[in-house]
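Asker: Structure, please.
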Amino acid sequence: MNNNLSKIQRLELDALKEIKVIAEKNDIKFFLRGGSVMGAVKYKGFIPWDDDMDIAVPRGQFEKLMEALKDDWSERFWLANYRKGDEIHAYFPRILVKENYRREEALPTNNHLGFSIIDILPLDGVPSTTIGRKWYKYHVMILRGMGAVFTRDVKDTIVIHSKKKQFAIDLLGKLGVKHFYTQNKIYDKLDNVYRKNKLDGAKWIGTITGSLFDKEMFPANYFGNGVSIPFEDTEFLVPNRYDEYLKQLYGKNYANEEPDHKKSHIEVK
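Answerer: Alright, predicted model coming up:
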């Protein structure tokens, strides 16, 4: 493994361990999400080429975690959140490396705030009917596209969009979204949409605000109470039915195949 990537992965793991300690003190549960679940299941740690981590936090506990991480909770890491005025250009909060430490360690940047290493997504209820989920999907898609208009010209931020998505974002920009809304107002609208479907008692739940979009809506029993499995030298919760979860996100052959394109948020040298 590239030495720089290995260093980044160790740092990400350190940050998540710090968050785990804070979460346990505050009776907060979180799950690994997406590629981090893949890493835990397939490699018992990081996917070899992965350069970020993702967690999902049930909505009520998500709010508690945001409160616990809003101030100076770490010597090396900090939480960027649009709600507290950070120009993060993302609905969901992110853990970043403090800039003085990033410079000392000669770490890269992957956005205009510095070096982002962990995405924190709320886990929300979603509509239980097929028609309801379709409407929900398109409502979220439009709002996410509107929010992305504001990020097009942000320097030093690596954005990964398909050509089709980028075309839609550019079209929304030409329609003058910026004349009617601020990015944070759009994120507030997204927040209202996500919160509308209560998590408690929901038959379907998900993290549709994530990168895989509508693939990230699941029957609630996929998550359940979670199961703790090894990840490097520690353990984290993953969805209870993680095999079905990963098959929905990455295809039925995820355990035996590697993607042709190994996504990276940085240029690892």
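Asker: From now on I want contacts and neighbour counts done on CA atoms only, so please keep to that.
Answerer: Fine.
Asker: contacting residues for Gln183?
Answerer: Remark: with contacts taken as CA atoms under 8 Å, 6 or more residues apart in numbering, Gln183 is in contact with His89, Met146, Gly147, Phe150.
Asker: Quick one: end-to-end length of stretch 102-115, please.
Answerer: Separation of the first and last residues of stretch 102-115 by CA to CA, to the nearest Å is 7 Å.
Asker: no wait, stretch 227-238
Answerer: 6 Å.
Asker: next one: it to chain centre, how far?
Answerer: Relative to the centre of its chain, stretch 227-238 is centred 18 Å away, using CA atoms, centre = their mean, to the nearest Å.
Asker: That stretch: which residues count as buried?
Answerer: Within stretch 227-238, the residues that qualify as buried are Ser228, Ile229, Pro230, Phe231, Phe236, Leu237, Val238, counting by 16 or more other CA atoms under 10 Å.
Asker: Just the ones in helices from these, please.
Answerer: Among the buried residues of stretch 227-238, none falls in helices (DSSP state H).
Asker: just curious, which of those is nearest to Ser6?
Answerer: Distances from the buried residues of stretch 227-238 to Ser6 were compared by CA to CA; the smallest belongs to Phe231, at 14.6 Å.
Asker: What's the separation between Val57 and Arg241?
Answerer: Applying CA to CA, the value for Val57 to Arg241 is 17 Å.
Asker: meant to ask about Leu121, not that
Answerer: Between Leu121 and Arg241 the distance, using CA to CA, works out to 19 Å.
Asker: Neighbour count: the two, which is higher?
Answerer: Leu121 (25 against 15; other CA atoms under 10 Å).
Asker: And that one, how close does it get to Glu104?
Answerer: Leu121 sits 29 Å away from Glu104, going by CA to CA.
Asker: quick one: the helices in the stretch 151-269 of the chain?
Answerer: Remark: helices of the stretch 151-269 of the chain, listed N- to C-terminal, are 163-174, 183-196, 242-250; assignment by DSSP state H, counting those that start in this stretch.
Asker: Which helix in this structure has the most residues?
Answerer: The helix of greatest length in the chain, counted in residues with DSSP H as the criterion, is given as helix 3-25.
Asker: next structured bit after it?
Answerer: With elements assigned by DSSP states H and E, the helix or strand that comes after helix 3-25 is strand 31-32.
Asker: Show me what that following strand packs onto, helices and strands only.
Answerer: Based on contacts counted as 3 or more CA pairs under 8 Å, 6 or more residues apart in numbering; DSSP states H and E, the elements that strand 31-32 packs against are strand 53-58, strand 234-238.
Asker: Sequence B follows; please return its structure for comparison with A:
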Amino acid sequence: MGAKRNVSLSTFDAFKHVKVDSDLIRVEGDVLHRLQRVLLMMLKDFDALCSQEGLTYTLGGGSCLGAVRHHGFIPWDDDLDVNMSRESFDKLCKVFASRPSTKYILQAPGDSGYELGFGRIRLRNTTLKTRDDFDETECGVYIDIFIIENAPSSPVARFFHGVVSQALGFRYSCRRFFEHKDTYLALAGDDDNFAHIIRVKSGIGHLFSRKTTSQCCLDWDKWNSKYSDKNTGFITIPVGRKHYFGELLAKEKYFPASSGTFEDMLVPLPHSADTYLKGLYGPEYMEVPPADDRESHVVYEIDFGPYA
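Answerer: From the prediction side, this is the model:
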């Protein structure tokens, strides 16, 4: 009998533990330290812009965990995540549209050549090409911006909003796997279970091939932002690692922001960072994981340009 296959179609963990081959670079050692220094510079610029424009954000994901557990970057972490309300993110898009920056570019869901469900601020004149970059024109070092959405206070309405969000997110994901099947299979290498999941999702994605990946992403983004009642008691981050229901929180647990230390910065964190982090990483989030369980990324190309 063959090996039992995992029935889950999630590829998040698999992509975090891709094995390095001759075409890939693992970000570690001096390269990692330089990347973290550039990301910290970008965060300071982002924080200053938000202060100037009256925009609110918090650190999110592993960056929030780093602030709480390490008071800075998780030592092996090679990216930076922030969470931003839909209202602030829309204002940020207007700022970049009205005053184009010579240093940064903002990418948002639905933008031409950009296929992700969250935003990214990229540093011009640098390169950080990952499995997400299929447009050669803009793939600089980036900060991920995850959009915080309002969720209905009514359990029935919230369930409907969440189920449709997760269905549209799954459609988008499968459509993307269909479009880039060969790239993802190359990353899977000799991991048969990972390759099986890619083929299944790609097959489902073929059913939706009349729409482009960007169109599927934009449909998802529009649905996520559909509930706009600011007085609701709940928020969620549908494009986060745990999707709509896994990222659902009582609004009072997230806002107003608290503060913490990140390297040499004072940064905004979720109001109850403990509640937020337990939801993402479990009750033992303060324990440092063994080396084999640590998340990391592999990249195709990295160049810090004038920031080396």
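Asker: what TM-score comes out when they're superposed?
Answerer: TM-score for the superposed pair, counting by TM-score structural alignment, normalised by the length of structure 1: 0.84. Supporting figures: 258 aligned residues with a CA RMSD of 2.8 Å.
Asker: before we move on, the earlier item: among the buried residues of stretch 227-238 of structure 1, which one sits closest to Glu258 of structure 1?
Answerer: Closest to Glu258 of structure 1 out of the buried residues of stretch 227-238 of structure 1 is Phe231 (19.2 Å), distances taken as CA to CA.
Asker: how near is the counterpart of the closest one in structure 2 to Gly60 of structure 2?
Answerer: When structure 2 is aligned by TM-score structural alignment, the residue opposite Phe231 of structure 1 is Phe262. When distances are taken as CA to CA, Phe262 of structure 2 and Gly60 of structure 2 turn out to be 12 Å apart.
Asker: For the stretch 1-150 of structure 1, which segments count as helices?
Answerer: Secondary structure of the stretch 1-150 of structure 1 (DSSP H, counting those that start in this stretch): helices located at 3-25, 35-38, 59-68, 99-104, 130-149.
Asker: can you redo the ones you listed as a markdown table with distance to Lys165 of structure 1 and mean neighbour count?
Answerer: As requested, the helices of the stretch 1-150 of structure 1 are exported to a markdown table (distance: least, CA to CA, whole Å; neighbours: other CA atoms under 10 Å):
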| stretch | distance to Lys165 of structure 1 | mean neighbour count |
| --- | --- | --- |
| helix 3-25 | 29 | 16 |
| helix 35-38 | 21 | 24 |
| helix 59-68 | 28 | 17 |
| helix 99-104 | 32 | 13 |
| helix 130-149 | 8 | 17 |
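Asker: Tell me which of those helices sits nearest to Lys263 of structure 1.
Answerer: Of all the helices of the stretch 1-150 of structure 1, the one in closest proximity to Lys263 of structure 1, counting by CA to CA, is helix 35-38 (10.3 Å).
Asker: related to what we said a few turns ago, right, and out of the buried residues of stretch 227-238 of structure 1, which lies closest to Ile169 of structure 1?
Answerer: The shortest separation between Ile169 of structure 1 and any of those is 32.8 Å, and it belongs to Val238 (by CA to CA).
Asker: Hmm, Leu32 and the closest one touching each other?
Answerer: Yes - the pair Val238 of structure 1 / Leu32 is scored as a contact, 5.3 Å apart, by CA atoms under 8 Å.
Asker: Can you give me the stretch of structure 1 that the longest strand seen in structure 2 aligns onto?
Answerer: In structure 2, ranked by residue count with DSSP state E as the criterion, the top strand is strand 142-151. Residues 117-126 of structure 1 are where strand 142-151 of structure 2 aligns, with TM-score structural alignment as the criterion.
Asker: and of the helices of the stretch 151-269 of structure 1, who's closest to Asp27 of structure 1?
Answerer: Taking CA to CA as the criterion, helix 183-196 is the member of those that comes nearest to Asp27 of structure 1, at 21.0 Å.
Asker: hang on, the earlier thing: just send the buried residues of stretch 227-238 of structure 1 back as TSV, with distance to Val97 of structure 1 too.
Answerer: Supplementary listing: the buried residues of stretch 227-238 of structure 1 in TSV, determined by distance: CA to CA, whole Å:
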residue	distance to Val97 of structure 1
Ser228	27
Ile229	26
Pro230	25
Phe231	21
Phe236	21
Leu237	24
Val238	25
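Asker: ok, so of those, who is nearest Asn221 of structure 1?
Answerer: Proximity to Asn221 of structure 1 was ranked across those by CA to CA; first place goes to Val238, at 12.3 Å.
Asker: and that closest one, what does it touch?
Answerer: Val238 of structure 1 sits next to Phe31, Leu32, Arg33, Val37, Phe223, Gly226, Val227, Ser228, Ile229 when contact means CA under 8 Å, 6+ apart.
Asker: Which of these are retained in structure 2?
Answerer: With both residues aligned by TM-score structural alignment, their matches' CA atoms under 8 Å as the criterion, the subset of the contacts of Val238 of structure 1 whose aligned partners also touch in structure 2 is Phe31, Leu32, Arg33, Val37, Gly226, Val227, Ser228, Ile229.
Asker: What is the nearest of these to Tyr250 of structure 1?
Answerer: Within the kept ones among the contacts of Val238 of structure 1, the smallest distance to Tyr250 of structure 1 is 11.2 Å, found for Val37 (CA to CA).
Asker: Counterpart of that closest one over in structure 2?
Answerer: In structure 2, the residue equivalent to Val37 of structure 1 is Cys64, according to TM-score structural alignment.
Asker: Leaving out the residues flanking it, which one is nearest to that match?
Answerer: Once flanking residues are discounted, Cys64 of structure 2 sits nearest to Leu269: 6.7 Å by CA to CA, 6 or more residues apart in numbering.
Asker: same thing with Asn224 of structure 2?
Answerer: Of all residues apart from its sequence neighbours, Ser165 sits closest to Asn224 of structure 2 (CA to CA, 6+ apart), at 6.2 Å.
Asker: Distance from the longest helix of structure 1 to the middle of the chain?
Answerer: In terms of CA atoms, centre = their mean, the centre of helix 3-25 of structure 1 is found 15 Å from the chain centre.
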